[in-house]
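Colleague: Just the structure for this:
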Amino acid sequence: MRGLSYLSRFWKREDANATVEFVIVFPIILIVFIAAFETAMLLTRQVMLEKALDGAVRYMRLTSGLSVSHDAIRTNICDNTPLIPDCGNALLLDLRVIDQTTYALPDYQTLCIDRSGTVTPANTFNPGAENQLMLVRACAAVDRILPISGLGLELTRDDTGAVHLMAATIFVNEPD
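Modeller: Sure thing, here's the model as predicted:
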């Protein structure tokens, strides 16, 4: 009988209420904070990739006699995008001429590279000629900070778990 009395008093005690509330609420607040941080970091990486791509295109347009190569443009972009880890291996570029009779653009979501080096689909790198309308796209594969957060579960990713950041811009090749 004495044990039952002790158990009854244990359930009626209220000195651990704050601890119980903390244990219930703290993980939720922590996940919301980490999801917000992850969102901010991915958006910052996206903005920096777009800005670096625009800077590389500006450099290509304003520099006369420049021989355009995939590696040179990628190096220019990676130098201006410090938040993309292993940028030299994680970034892929696609440069192609836009047909000015149809203005048909390739599917925006299909260009990217996975960690094994496979490009889906095979990209082109055609610097074009004078007065041609050009499309340049960049794709970078980056890791999520916390894969189990709400944002991490909803993002499109490849088989390795990397999230693809995409940026694109259109420009006209200036005459010399």
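
Colleague: make it CA atoms for all contacts and neighbour counts henceforth
Modeller: Will do.

Colleague: Break down the chain into its strands, ranges please.
Modeller: 91-97, 112-113, 119-120, 133-142, 163-172 (DSSP state E).

Colleague: And this one, please, so the two structures can be compared:
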Amino acid sequence: MTRRLPLRLRLASCLRRFRRREEGVASVEFVVVFPLLMMILFSSVELGVITLRQVMLDRAVDLTVRDIRLGTGGNMQHDTIRDAICARTGLVTTCTQSLRLEMVQLDPFNWAGVDTTPDCIESVEEVNPVTTFINGDSNDLMFLRACMSFSPLFPYWGLGDKLQKDGDGRIRLYAASAFVQEPK
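Modeller: This next block holds a predicted model:
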């Protein structure tokens, strides 16, 4: 009759043998490191795309505001301004549906400030009516804010999973500009 070792000694002996073995060492390292490297890669791509979209939105708003301020864009209304911004963003395919503009006139002598929570479209399919859009006259201080929402490239992996999203899983980008309209 053979006497069996206690469970604790058998486990210790099994772990010692496992630790001395060298088969599959590269596989274990690959399984541990590969998901981490992929998460870093996907997060880098996601951050790069978000940064590129933000820069393009800022640039498009700045160029459009310049046209409004100098009066070279004509008498621009909401849809004209939105289309001018969308034509200059480049990378955003659903810009006309996902871009929301807010333009208000400010009184520098009786400062009331601007609402700090931008108004954004909740979904590409829903088109909300314009909430605040006032064209200014000569020498009026105007504030234009654009809010664009879009779906992340990798919504459930890496950075895309950690970003703050709306109810439809879309990320929001904001661009704002204040300007004084030139005299006519």
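
Colleague: before we move on, the earlier item: winner for burial among the strands of the first structure?
Modeller: Ranked by mean neighbour count, the strands of the first structure are led by strand 112-113 with a mean of 26 (mean count of other Cα atoms under 10 Å).

Colleague: Where in the second structure does that strand fall?
Modeller: Aligned using TM-score structural alignment, strand 112-113 of the first structure spans residues 120-121 in the second structure.

Colleague: got it, and stretch 91-99 of the first structure?
Modeller: Here stretch 91-99 of the first structure aligns to the second structure at residues 99-107, judged by TM-score structural alignment.

Colleague: what distance separates the start and the end of stretch 73-80 of the second structure?
Modeller: 9 Å (Cα to Cα, to the nearest Å).

Colleague: Tell me the gap between it and the middle of its chain.
Modeller: 26 Å (Cα atoms, centre = their mean, to the nearest Å).

Colleague: Now do the helices in the first structure.
Modeller: Counting by DSSP state H, the first structure has helices at residues 2-12, 17-62, 70-79, 87-90, 150-154.

Colleague: how about the third one, which residues of the second structure does it hit?
Modeller: Using TM-score structural alignment, helix 70-79 of the first structure corresponds to residues 78-87 of the second structure.

Colleague: Mind reading off the mean deviation between that stretch and the first structure?
Modeller: Here the mean offset of stretch 78-87 of the second structure against the first structure after fitting is 0.8 Å, by mean Cα distance after the TM-score superposition for the first structure.

Colleague: circling back to that earlier point, for residue 28 of the first structure, which of the strands of the first structure is the nearest?
Modeller: For the strands of the first structure, the distance to residue 28 of the first structure is smallest for strand 163-172, at 24.0 Å, taking Cα to Cα.

Colleague: matching residues in the second structure for the closest one?
Modeller: The aligned range for strand 163-172 of the first structure is 171-180, by TM-score structural alignment.

Colleague: quick one: the matching stretch to the first structure mean distance?
Modeller: Stretch 171-180 of the second structure sits 0.4 Å off on average (mean Cα distance after the TM-score superposition for the first structure).

Colleague: So what touches that stretch?
Modeller: Outside stretch 171-180 of the second structure, the residues that touch it by Cα atoms under 8 Å, 6 or more residues apart in numbering are 54, 57-58, 61-62, 65, 69, 118, 120, 138-152, 163-166.

Colleague: Looking at the strands of the first structure, which is nearest to residue 5 of the first structure?
Modeller: Nearest of the strands of the first structure to residue 5 of the first structure, taken as Cα to Cα: strand 163-172 at 57.5 Å.

Colleague: Taking their axis directions, the closest one and helix 17-62 sit at what angle?
Modeller: Angle of strand 163-172 of the first structure versus helix 17-62, following axes from the mean of the first three to the mean of the last three Cα atoms, to 10 degrees, is 30 degrees.

Colleague: any idea how far the aligned partner of residue 59 of the first structure in the second structure lies from residue 76 of the second structure?
Modeller: Aligned by TM-score structural alignment, residue 59 of the first structure pairs with residue 67 of the second structure. Noted for residue 67 of the second structure: a distance of 9 Å to residue 76 of the second structure, by Cα to Cα.

Colleague: Okay then, goodbye and thanks.
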